[in-house]
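[1] Predicted model and sequence below, questions to follow.
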Amino acid sequence: MGHPQDLKGFGEEIGDYKFENWLDWFIHVRSPFEAYKAQPTYILSEWMVLTVAAISLCHAFYVGGRWKYHWLGIWVHGVTTEMIAFAMPDIDSYWHSQTSIMLLGRRLPLHITMLYPVFMYHAAYMVAHLKLPRWAEPMAAGLVEVLVDIPYDITAVKFAHWTWHDTDPNIFDRHYWVPWNSYYFHLTFGTAFTFALHFFRRKITGTDDKGVVSTPGKEILCAVLAGLCGMPGGVLQFIFLYHPLHDTFGIHTENCVIIIISLYVLIVWAADRMAPMGSRKQPGETFHWSALIIAFNMIFHHGLYLWMVLFKNPEEEVSIGLHEPTGNCSQTSDVYTAFGM
């Protein structure tokens, strides 16, 4: 990287950023080469996510069944979650650095909307191959999503791909500077989305079998409803476990995360011990080559962050964009949780 002083916007502080028009607010595109000069690892991460998401969408169409609708529902879930987070001050607690394509007033990078399929679609497809009882799949999908997320969460925040609110009590407890609630979020929201998708498929189409496809209208309706209900379902899991333990009894968030992970692991393990007939590999049974696409995507995803840890330096990254506003540290503001506290 060249001198940071040569970067456009370096050292400037704009308190009230003005947009040219609504289109400039909705979407902003800049040269990826200019973005690479400021944050090379961030641009590589951005285009890796976009690439893996595109490959996963092609995979969903290739394998057929309901997978393309599953992908759609995940994308709706991701966009809904991000937009609500930006709109509600009590959970507006992170600021992304600037990538090649930014949406919604420079707050939402395009690739973040595709990050949800990268995490959740691959988790769901891998869990489907376990052939667990249907009631255990939501928890299994949430657990695998956390495994996919961990290297991203820890590495990307270290390289200033985004910053977290410094003093928000809900994300104050950290693990390698990643809020423990981030892991809780991925587990519970992933679980809630999968549960909602199965529920609406049973109610609207009569079956949640992945190989049985109903009419496009019904399938899209199920996907959209699941996408809209994933966040409320995840919040419910915060209300019944995290908020009472953390807000009422002052228990560290790490313990809340360990409790819910242990509970879901126990459920999935018990389900695996009661797996239905035919769930284990049968003599002569082979896997379809399309599973290699999922494996390639996961190697590509994890490999990039391993490469960043081994060969890149956070000191070479310059985050130019929106950040947490600075203010008088002696002043406080109320933060209200979903538990009403």
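    Sure, I can see it.
[2] From now on I want contacts and neighbour counts done on CA atoms only, so please keep to that.
    Will do.
[3] all strands for the stretch 101-250 of the chain, in order.
    101-103, 108-109, 162-164, 174-175, 178-179 (DSSP state E, counting those that start in this stretch).
[4] Among these, which comes closest to V146?
    strand 178-179 (12.8 Å; CA to CA).
[5] other SSEs contacting that closest one?
    Applying 3 or more CA pairs under 8 Å, 6 or more residues apart in numbering; DSSP states H and E, one finds that strand 178-179 contacts helix 137-158.
[6] from what I can see L103 touches L23, true?
    No - L103 lies out of contact with L23 (CA atoms under 8 Å); the separation is 9.6 Å.
[7] and the two? which has more neighbours close in?
    Shown here are L103 and L23; by other CA atoms under 10 Å, L103 has more neighbours (19 against 12).
[8] ok, the spatially closest residue to the more buried one that is not a sequence neighbour to H198 distance?
    Leaving out its chain neighbours, the residue that sits closest to L103 by CA to CA, 6 or more residues apart in numbering is I27, at 4.4 Å. Separation of I27 from H198 (CA to CA, to the nearest Å) stands at 34 Å.
[9] ok so, going back, now the strands of the stretch 101-250 of the chain in CSV, with distance to L115?
    Putting the strands of the stretch 101-250 of the chain into CSV (distance: least, CA to CA, whole Å) gives the following:
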stretch, distance to L115
strand 101-103, 14
strand 108-109, 10
strand 162-164, 14
strand 174-175, 21
strand 178-179, 17
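[10] Ok, which of these comes nearest R202?
    Closest to R202 of these, according to CA to CA: strand 108-109, at 33.7 Å.
[11] second one coming, line it up with the first:
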Amino acid sequence: MSLRRRLITAALLTVPLMDVTIALALVEQWRFPGWELLCVLLAIPVATWAAWPFHRAAWRTLQNRSVSMDTLVSIGIITSFSWALISMAAGIETSGGVWLGFGEVPDGANALYLDVAAGLTTFQLAGRYFETRSRRRAGDVLGALSALGAREARRRHDDTEAIVPVEELRAGDIIIVRPGETIAVDGQVIEGTASLDTGAMTGESLYRTVGPGDDVIGGSISADGILAIEATRVGAHTQLAQMAAIAEQAQIRKAQVQHLVDAVVRVFVPVVLALTVLVALIWLLVGAGASTAVTNGISVLIIACPCALGLATPTALMVGVGRGALLGVLVKGQ
């Protein structure tokens, strides 16, 4: 919910901010007194409150003497926003530049950097929001897998039957399963004959007929008969519970490719930061102005921020494992 509010707020402020900064920065005749202040007021909530998840994550990784893609995003937002404020306050002009084929940018177009900070924040928030939603849906899939099991069972004791929660069942209990009911335990049939629907557990489309002496697994459904089953495994020890646990562990545990991505990011982020500084220094050494040098350095930083390498891999793995669980494919190792 917090991410959605931040994304909506950022989008509602970024769209008019981009329109105003681009139009007024490029068309000098349309500017009015205080237009740059208006742009700053629109950008402040986006670069601070809306971007806070990235700033917080970057600070935490820095405290652990590490870096992540959030570090790059946070630095990109702060740098572009700060440079816009510095340029406007110090009167550093950007004349001589060309913007997307519109021609030479007139003096006083420093507010253009504000929409860079806001746009970067909005796009990154959108990616983070959809990633979080995908993770939540993957978790729902695991919940659906766990929901295949019964919540109650009919336990027989001294020729009487009582419906009890599955948490009260113990190995050796006798469970009565009537047509249409789900078997709550793994066990062995001691009385009765029935056709079982085991599709949810085994993927088999045909019913399996069982009788005395046959083993059955929890999550199967009796189609047409009454069974008396002696429980051998209950609760977390049933095959269904183990399947759900394996799927959950596969989602939590990092795959080898994700470890590779983490290793690449640990190198990628410092390299991008070093290149940012190097590009700015090279432009200064060849005689370019401070504005041109810093602008080109920031461009390197911003371009590297939306790198999908550190964003898409965890989501793809988690959604894939969750979807596989729903289709009956369990991934024990990755």
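    Thanks, I have it. These numbers come from a predicted model, not from an experiment.
[12] So after superposing, what's the score?
    In this superposition the chains share a TM-score of 0.25, using TM-score structural alignment, normalised by the length of the second structure; 141 aligned residues with a CA RMSD of 6.6 Å.
[13] Am I right that the residue nearest to L103 of the first structure is in contact with P109?
    No - assessed by CA under 8 Å, I27 of the first structure is found out of contact with P109, at 9.3 Å.
[14] any residues in contact with both of the two?
    I101, M102, L103 (CA atoms under 8 Å, 6 or more residues apart in numbering).
[15] Compare I27 and H198 of the first structure (neighbour count), which wins?
    Between I27 of the first structure and H198, H198 has the larger neighbour count (other CA under 10 Å), namely 21 against 17.
[16] And that one, how close does it get to I204 of the first structure?
    H198 of the first structure is 10 Å from I204 of the first structure, by CA to CA.
[17] Would you mark the buried spots in the host helix or strand of V265 of the second structure?
    Using DSSP states H and E, V265 of the second structure falls within helix 256-285. Across helix 256-285 of the second structure, burial judged by 16 or more other CA atoms under 10 Å covers 258, 261-262, 265, 268-269, 272-273, 276-277, 279-281, 283-284.
[18] what does stretch 127-134 of the second structure give?
    By neighbour count on 16+ other CA under 10 Å, the buried set for stretch 127-134 of the second structure is G127, R128, Y129, E131, S134.
[19] can you redo those as JSON lines with distance to G322 of the second structure and secondary structure?
    Output for these, formatted as JSON lines (distance: CA to CA, whole Å; DSSP: H, G, I helix; E, B strand; the rest coil):
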{"residue": "G127", "distance to G322 of the second structure": "19", "secondary structure": "helix"}
{"residue": "R128", "distance to G322 of the second structure": "19", "secondary structure": "helix"}
{"residue": "Y129", "distance to G322 of the second structure": "18", "secondary structure": "helix"}
{"residue": "E131", "distance to G322 of the second structure": "14", "secondary structure": "helix"}
{"residue": "S134", "distance to G322 of the second structure": "10", "secondary structure": "helix"}
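[20] With distance to A194 of the second structure as extra columns, can I get these in JSON lines?
    As requested, these are exported to JSON lines (distance: CA to CA, whole Å):
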{"residue": "G127", "distance to A194 of the second structure": "50"}
{"residue": "R128", "distance to A194 of the second structure": "50"}
{"residue": "Y129", "distance to A194 of the second structure": "48"}
{"residue": "E131", "distance to A194 of the second structure": "45"}
{"residue": "S134", "distance to A194 of the second structure": "40"}
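[21] Of those residues, just say which sits nearest to R323 of the second structure.
    Looking across those and measuring by CA to CA, the closest to R323 of the second structure is S134, at 10.6 Å.
[22] what angle do the helix ranked longest in the first structure and helix 137-158 make?
    Longest helix in the first structure, counting residues (DSSP state H): helix 180-205. Inter-element angle recorded for helix 180-205 of the first structure and helix 137-158: 140 degrees (by axes from the mean of the first three to the mean of the last three CA atoms, to 10 degrees).
[23] Can you list the buried residues in helix 180-205 of the first structure?
    The neighbour-count check on helix 180-205 of the first structure (16+ other CA under 10 Å) flags 180-201, 205 as buried.
[24] what about the helices in the stretch 51-200 of the second structure?
    Applying DSSP state H, counting those that start in this stretch to the stretch 51-200 of the second structure gives helices spanning 52-63, 69-90, 112-146, 199-202.
[25] The second one packs against which elements?
    What it means is helix 69-90 of the second structure. Right, helix 69-90 of the second structure is packed against helix 52-63, helix 112-146, helix 256-285, helix 290-304 by 3+ CA pairs under 8 Å, 6+ apart.
[26] swap the cut-off to 6 Å and go again
    Judged by 3 or more CA pairs under 6 Å, 6 or more residues apart in numbering; DSSP states H and E, helix 69-90 of the second structure is in contact with helix 52-63, helix 112-146.
[27] closest one to I174 of the second structure among the ones you listed?
    Comparing those by their distance to I174 of the second structure (CA to CA), the top pick is helix 112-146, with 22.7 Å.
[28] angle of that closest one against helix 290-304?
    For helix 112-146 of the second structure against helix 290-304, the angle by the same axes, to 10 degrees is 10 degrees.
[29] other SSEs contacting helix 112-146 of the second structure?
    Under the contact definition 3+ CA pairs under 6 Å, 6+ apart, helix 112-146 of the second structure sits against helix 2-26, helix 69-90, helix 309-326.
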